[in-house]
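*Asks:* Need a 3D model of the following:
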Amino acid sequence: MEIQVILSFSVYAIINAFTPGPGNLLALNTMSIHGWKKGKKLFLGIFVGYYVVQAICAVSIFSLNQFLNPIMETLKYVGAAYIIWLAIHIIRSSPTSTKSKNKLLFWFGFLLQFVNIKIYLFGITALTGYVMPYYKSFLVVFLFALAIATIGTIATLAWVAFGAVFQNVYMKHFRIFNIIMALLLGECALSMVIQ
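*Replies:* Next up is the predicted model:
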């Protein structure tokens, strides 16, 4: 693989990982409301889910290419519905809401990644565009998928840190913040469906 391709892959991966998506927005919102201590199980679920989804992408790209398009088409609508559900819960939550504590489970963050079409498209595009033309080994494809998940995890941690920095601002203006987060999630869902 040429150095130019590796640089292009890295730039693509970093930009894609740091842009807003369901996992990043949920991490930001959870950190703003609950902080690291209460949200760490959810964050861990997001991170582990990221790795599992990228492993699925590697296996899919490597061995199930002909079946991938119908699966992605179905996941697109399931993911959009889940993201809308998440947006509704964010817009209805408040810093003192007891209902929002249910969202802090590991499995909530983990399962979010399975319907997060952004990270599937991220992994599939990166692997098919930057890796598969140069490598035919499953191990190499899998290692690149792990690199994608690591970059994504670092990006989500940056969103968590952003939530920590602005936690006090959130407490004062949570309604406006929740509306903005819900609208951003709505945009994520809409862009998934119209692609």
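*Asks:* alpha carbons only for contacts and neighbour counts from here, please
*Replies:* Will do.
*Asks:* Surely Leu127 and Phe144 touch.
*Replies:* Yes - between Leu127 and Phe144 there is a contact at 7.4 Å, judged by Cα atoms under 8 Å.
*Asks:* of these two, who's got more company?
*Replies:* Using other Cα atoms under 10 Å, the more surrounded residue of Leu127 and Phe144 is Leu127, with 24 against 21.
*Asks:* What is the helix or strand where Ile90 lies packed up against?
*Replies:* Take DSSP states H and E as the rule and Ile90 turns out to sit in helix 65-92. Contact here means 3 or more Cα pairs under 8 Å, 6 or more residues apart in numbering; DSSP states H and E; on that basis helix 65-92 packs against helix 22-63, helix 117-126, helix 174-194.
*Asks:* export these to CSV and tack on distance to Ser93 and mean neighbour count?
*Replies:* Shown next, in CSV, are the helices and strands packed on helix 65-92 (distance: least, Cα to Cα, whole Å; neighbours: other Cα atoms under 10 Å):
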stretch, distance to Ser93, mean neighbour count
helix 22-63, 9, 22
helix 117-126, 24, 22
helix 174-194, 8, 18
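*Asks:* out of these, nearest to Trp159?
*Replies:* Of all those, it is helix 22-63 that lies closest to Trp159, at 5.2 Å by Cα to Cα.
*Asks:* For the comparison step, fold the sequence that follows:
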Amino acid sequence: MFGIHDLALFIVSGLLLNIAPGPDSLLIMTRSATQGWRAGCTAALGIGAGTFVHIFAAALGLSAVLATSSAAFTVVKLAGAAYLVWVGIGMLRSRATDAPLEARADAPVLAYRRIFMQGFLTNALNPKVAIFFLAFVPQFIAPDAPNKALAFVVLGLIFNLNGMLWCNFLAVFTALASRRLRVGARVSTWLNRAIGGVFVALGVKLALSRQT
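*Replies:* The predicted structure is shown next:
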């Protein structure tokens, strides 16, 4: 159908790739641990929305431009790196409050709209995701597929659905684990700072990475 082959292998591979830790997972876990599962799921929805950008960009051939144009790749890469560093610095500057994490679950530090945009921009501004779609998805599209763009979109939607299932599970699991561990305000603040440092490191690594 649509010129797609080895669909089961694609689904399993996509799920494993989604489970692999990265900036998206770190953001979801941080928001869930410090603000509850709703905040984590909101970040996950933002990440899913960002993935749509890469799906349709790749289907339209824009990812090919990123793969072949070092200038375009550099511009998007630096924008994504700058945003990761900005988010990381914000986490590093976080301060503890007197109330424990459980009491602050209904009073999130960040508005859900801002959390959604964090997830969206963290994913949409990462050119590595665009290159990944260009390299991974075509392996499951037959050379004689009647409509390669449509096949690309279908596979991208399946991949994003897998990702949303995992990301929302991660958000709920992290929130529940945080409650059981009774993470206090100071601990959650240091968690924010630790992961903020990871985000800064990821941003620097992305800025220094080379086009492959």
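*Asks:* Could you identify the helix or strand that succeeds the helix holding Ile90 of structure 1?
*Replies:* As assigned by DSSP H and E, the chain's next helix or strand after helix 65-92 of structure 1 is helix 106-114.
*Asks:* Give me the residues contacting that following helix.
*Replies:* Contacting residues not belonging to helix 106-114 of structure 1 are listed as 22-23, 41-50, 53, 119 [Cα atoms under 8 Å, 6 or more residues apart in numbering].
*Asks:* ok, 10 Å please
*Replies:* Counting contacts by Cα atoms under 10 Å, 6 or more residues apart in numbering, the residues outside helix 106-114 of structure 1 that touch it are 22-23, 26-27, 39-54, 56, 75, 78-79, 82-83, 86, 102-103, 119-120.
*Asks:* gap between Tyr134 of structure 1 and Phe62 of structure 1?
*Replies:* 13 Å (Cα to Cα, to the nearest Å).
*Asks:* what do these two both touch?
*Replies:* Common neighbours of Tyr134 of structure 1 and Phe62 (criterion: Cα under 10 Å, 6+ apart): 128, 141.
*Asks:* quick revisit: which one of the helices and strands packed on helix 65-92 of structure 1 lies closest to Asn168 of structure 1?
*Replies:* Nearest to Asn168 of structure 1 among the helices and strands packed on helix 65-92 of structure 1 is helix 22-63 (7.9 Å), distances taken as Cα to Cα.
*Asks:* Quick one: list the elements packing against the closest one.
*Replies:* Judged by 3 or more Cα pairs under 10 Å, 6 or more residues apart in numbering; DSSP states H and E, helix 22-63 of structure 1 is in contact with helix 65-92, helix 106-114, helix 117-126, helix 138-165, helix 167-172, helix 174-194.
*Asks:* May I see those helices arranged in TSV, with distance to Ile14 of structure 1 as well?
*Replies:* Shown next, in TSV, are these (distance: least, Cα to Cα, whole Å):
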stretch	distance to Ile14 of structure 1
helix 65-92	23
helix 106-114	18
helix 117-126	10
helix 138-165	7
helix 167-172	25
helix 174-194	18
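*Asks:* closest to Gly35 of structure 1 out of those?
*Replies:* helix 138-165 (6.6 Å).
*Asks:* quick one: the closest one to helix 117-126, angle?
*Replies:* Computed by axes from the mean of the first three to the mean of the last three Cα atoms, to 10 degrees, the angle separating helix 138-165 of structure 1 from helix 117-126 equals 140 degrees.
*Asks:* Show me what helix 138-165 of structure 1 is packed against.
*Replies:* On a contact count with 3+ Cα pairs under 10 Å, 6+ apart, helix 138-165 of structure 1 meets helix 3-18, helix 22-63, helix 117-126, helix 167-172.
*Asks:* Mind listing what's buried along it?
*Replies:* Neighbour-count burial for helix 138-165 of structure 1 flags 141-142, 144-164 (criterion: 16 or more other Cα atoms under 10 Å).
*Asks:* Let me know the angle separating that helix from helix 3-18.
*Replies:* Relative orientation of helix 138-165 of structure 1 and helix 3-18, computed by the same axes, to 10 degrees: 40 degrees.
*Asks:* what does stretch 202-212 of structure 2 rub up against?
*Replies:* Contacts of stretch 202-212 of structure 2 (Cα under 10 Å, 6+ apart): 22-23, 66-70, 73-88, 126-128, 131, 196-201.
*Asks:* Closest to the mean position in structure 2, which residue would that be?
*Replies:* In structure 2, the residue lying closest to the centroid (Cα atoms, centre = their mean) is Asp24, at 3.0 Å.
*Asks:* Identify the residues contacting that one.
*Replies:* Neighbouring residues of Asp24 of structure 2 by Cα under 10 Å, 6+ apart: 18, 43-44, 46-48, 118-120, 122-123, 167.
*Asks:* And those residues, which is closest to Arg180 of structure 2?
*Replies:* Minimum distance to Arg180 of structure 2 across the contacts of Asp24 of structure 2 is 20.1 Å, recorded for Cys167 (Cα to Cα).
*Asks:* what's the counterpart of that closest one in structure 1?
*Replies:* Aligned counterpart of Cys167 of structure 2 in structure 1: Thr156 (TM-score structural alignment).
*Asks:* What residues does its match make contact with?
*Replies:* The neighbourhood of Thr156 of structure 1, defined by Cα under 10 Å, 6+ apart, consists of 17-21, 23-28, 43, 46-47, 150, 162.
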